[in-house]
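A.B. asks: the following comprises the amino acid sequence and a computationally predicted model.
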Amino acid sequence: MAEDDRGIGVAHANGRGRVKPADAVGLGLVTVDELYLVDALPIFGESQRARARSRQCGGPAATAMATLARLGVSTRMVSRVGEDADGDFLCNQLAQFGVDVSGIQRGKGASRVAGVFVDAASGDRGFLSTPEDVAPLDAADIHADQFAGAQILHLDDADAAGLAAARLAREAGQRVVFDGTWQSDLLGEFLPLVEAAIVSDFFARHWMPQAPPEEILRALLAAGADVAVLTRGASGAVAATASQSLIEVPAFAVDVVDTTGAGDAFHGGYIYGMLQNWPLAQTLRFAAAAGALNCRALGGQIGLPDLATVQEFLEKNPTQM
């Protein structure tokens, strides 16, 4: 990775410089998360003091790659951020985790910033994001060399760039994991390319309102995914394949500070299990532990556990299934 005159690592401008092999590559959004731990949201005209504040890198696939890096997996992130100080911050934060950021392009405009307000009582949060300023990656920005050597490609959106990447990955014999949060008109083309579709309650409520979990999972499988997983926060996760009946994994009990990034850490943990070729039930349990442990600190990345921490936690909670 090149350096600018301040000694700060700068990703290749065109995203097509020489890159080192990575076992997992993420494609998606990278944001600055400005987090505030609060007792209540301020009312217009009033002032409120936060209990704590933190500034971190965020984004679904980005946090999943940071999770995997903490677990000892070689990872790379493909995205676009602004040619600004926030963009430098984001690249440096991911690089500190060990994520290869040579696939992060730099574009004109400001990097995306999200205000995250975390309820001190429950750990639940609300988001307030700045408008999109830097042009997101499009299909024309996606090239096979961005994913060269990877075993798994992780996508956080079924957009044009994600669809192009999924097609290239499947042509190369790579496995594709989808983090389903937002709706997309391209799902019909996208899901047949996906091995594991891991969708949130938020996605499910908008995709199939009022449908029970099993119906949602069966619909994902019918649409082409090999494995379907529904994450339900404190209610745990449920999964299915065409040949396996429903597998339910309860959420682990931890002292929750902030649930930001819990689902993203789950995805990272799930991909780790895929890389180990574990059975689905074991993979889900490991993923649930990674997600739960990430709730013990403010922000989506500062509390990410390493492999020894997850293993020790699982040993102390042997009956969680």
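C.D. replies: Done, it's in. Here the structure is a predicted model, which is why all the values come from computation and not from measurement.

A.B. asks: rest of the way, CA atoms for contacts and neighbours
C.D. replies: OK.

A.B. asks: in stretch 154-162, what counts as buried?
C.D. replies: Within stretch 154-162, the residues scored as buried using 16 or more other C-alpha atoms under 10 Å are His154, Leu155, Asp156, Asp157, Ala158, Asp159, Ala160, Ala161, Gly162.

A.B. asks: to clarify, my last question referred to stretch 33-40.
C.D. replies: Residues Asp33, Glu34, Leu35, Tyr36, Leu37, Val38, Asp39 are the ones in stretch 33-40 that count as buried (16+ other C-alpha under 10 Å).

A.B. asks: strands along the stretch 151-300 of the chain, start to end?
C.D. replies: Taking DSSP state E, counting those that start in this stretch, the strands of the stretch 151-300 of the chain run over residues 152-155, 175-180, 196-200, 227-231, 237-241, 247-249.

A.B. asks: let's have the buried residues of stretch 33-40 in a markdown table, adding secondary structure and distance to Pro318.
C.D. replies: Shown next, in a markdown table, are those (DSSP: H, G, I helix; E, B strand; the rest coil; distance: C-alpha to C-alpha, whole Å):
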| residue | secondary structure | distance to Pro318 |
| --- | --- | --- |
| Asp33 | strand | 34 |
| Glu34 | strand | 36 |
| Leu35 | strand | 33 |
| Tyr36 | strand | 34 |
| Leu37 | strand | 32 |
| Val38 | strand | 34 |
| Asp39 | coil | 35 |
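
A.B. asks: before we go on, here's another structure to hold up against the first:
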Amino acid sequence: MKVAVLGELNVDMILTGTDIMPEMNREKLLDGMDIVLGSSSAITACALAALGAEVEFVSLVGDDDFGRFCLQELNRMGVSTRHVSVDASLQTGVTLSFSAAGDRSLLTFPGTIPLLEPRHIPASLLAETDHVHFGSYFLQSGMRDEWPALFGRVRSTGKTTSFDTGWDVSNEWRREGIDRLLPVTDLFIPSEEELLHLYGADSLEAAWEEMPAGVGEGAVAVKRGASGAVLYRAGYPPVAVPAYPVTVRDTTGAGDCFNAGLIYGYRTGRRGEELLQFACACGALSVQGVGGTGCLPTVAAAERLMGSEAGQEL
């Protein structure tokens, strides 16, 4: 399978410890610091490559050390960067991730993150791929109005599509763009908190009622962290699965590896409960390493976790 991932690139600086919340005029010591490849789109791309997909990444970076690091890491993990543009007038984005056991908070300098535009995306690439995915709908402001038409063209040729919203840092949660995009989307992959904010709902059941009718052609896979995931399709009862009980080292990128598992599983014929279990296994494998690409899932490892008696870590 060939997948085109269209998205943002940045580095993640992951700061770990037991007391990680910054306070003005105070200095704290941390337990660890790692600089790793960041961005929802990039982590999903690397996880897809680890699962066995051929992955082409489309993005742009600055001509700086962080940009070169992003390209080097993508290539090292088997993702093609021939469609990543380098612009010497720009700075590559950076996210500071303050990570404690089971949770994290993020501070991001956008840099090139919101600057992807249609001119960066070759039509020839879309024609030769089986699936198109992007992450960080709200961060990728240069593409927000363009996604429905692009996904429509992709779907008209028999290819499949998916996207992840990410968090809306503006806290506006404008659902109109999402609603226009859903009828041409095969897999919509928000977190539970993101979905509830989008539709002004206090439960998943209330959110289902608010979603547009066109979503019935695809599926909504809702990531619920330690509570597992739920799959929704109009006209069918929701399918829920629990998370696998593994030791968490860092949650960075867990949702992105879930995305990759969902896409890969869907494209290889998994559906319903089995599809969700495979995606959750990919997310569970991710949290056992530091950074979004510290412990990438493989099909064999995910299937072993799915088949283990109580989801014991490997």
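C.D. replies: Thanks, I have the structure now. Note that the structure is a prediction, hence the values are computed from the model and not measured.

A.B. asks: overlay them and tell me the TM-score.
C.D. replies: TM-score for the superposed chains, counting by TM-score structural alignment, normalised by the length of structure 2: 0.88, backed by 297 aligned residues with a C-alpha RMSD of 2.1 Å.

A.B. asks: quick revisit: could I get the buried residues of stretch 154-162 of structure 1 as TSV with distance to Gly224 of structure 1?
C.D. replies: Listed next are these as TSV, based on distance: C-alpha to C-alpha, whole Å:
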residue	distance to Gly224 of structure 1
His154	17
Leu155	16
Asp156	17
Asp157	16
Ala158	14
Asp159	17
Ala160	18
Ala161	19
Gly162	16
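
A.B. asks: farthest pair within these?
C.D. replies: Checked with C-alpha to C-alpha, the buried residues of stretch 154-162 of structure 1 reach their widest spread between His154 and Ala160, with 14.6 Å between them.

A.B. asks: still on that earlier bit, comparing the strands of the stretch 151-300 of structure 1, which comes out most buried?
C.D. replies: strand 152-155 (a mean of 28; mean count of other C-alpha atoms under 10 Å).

A.B. asks: which residues does that one contact?
C.D. replies: By C-alpha atoms under 8 Å, 6 or more residues apart in numbering, the residues outside strand 152-155 of structure 1 that reach it are 23-28, 61, 147, 162, 166, 169, 174-179, 271.

A.B. asks: structure 2: which residue goes with Val238 of structure 1?
C.D. replies: Mapped onto structure 2 by TM-score structural alignment, Val238 of structure 1 lines up with Val230.

A.B. asks: returning to what we had before: can I get the strands of the stretch 151-300 of structure 1 in CSV including distance to Ala140 of structure 1?
C.D. replies: Listed next are the strands of the stretch 151-300 of structure 1 as CSV, based on distance: least, C-alpha to C-alpha, whole Å:
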stretch, distance to Ala140 of structure 1
strand 152-155, 17
strand 175-180, 19
strand 196-200, 24
strand 227-231, 29
strand 237-241, 33
strand 247-249, 39
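
A.B. asks: out of the ones you listed, nearest to Val116 of structure 1?
C.D. replies: Using C-alpha to C-alpha, the nearest of those to Val116 of structure 1 is strand 196-200, at 18.7 Å.

A.B. asks: average distance between the closest one and structure 2?
C.D. replies: Superposed on structure 2, strand 196-200 of structure 1 shows a mean distance of 1.2 Å to its aligned residues (mean C-alpha distance after the TM-score superposition for structure 1).

A.B. asks: state the span of structure 2 onto which that strand is aligned.
C.D. replies: Under TM-score structural alignment, the match for strand 196-200 of structure 1 is residues 187-191.

A.B. asks: who touches the counterpart of Val116 of structure 1 in structure 2 in this structure?
C.D. replies: In structure 2, Val116 of structure 1 lines up with Ser97, judged by TM-score structural alignment. When contacts are counted by C-alpha under 8 Å, 6+ apart, Ser97 of structure 2 touches Asp12, Met13, Ile14, Leu15, Arg104, Ser105, Leu106, Leu107.

A.B. asks: Ser97 of structure 2 and Lys159 of structure 2, how far apart?
C.D. replies: 35 Å (C-alpha to C-alpha, to the nearest Å).

A.B. asks: do the same with Thr252 of structure 2
C.D. replies: Separation of Thr252 of structure 2 from Lys159 of structure 2 (C-alpha to C-alpha) stands at 30 Å.
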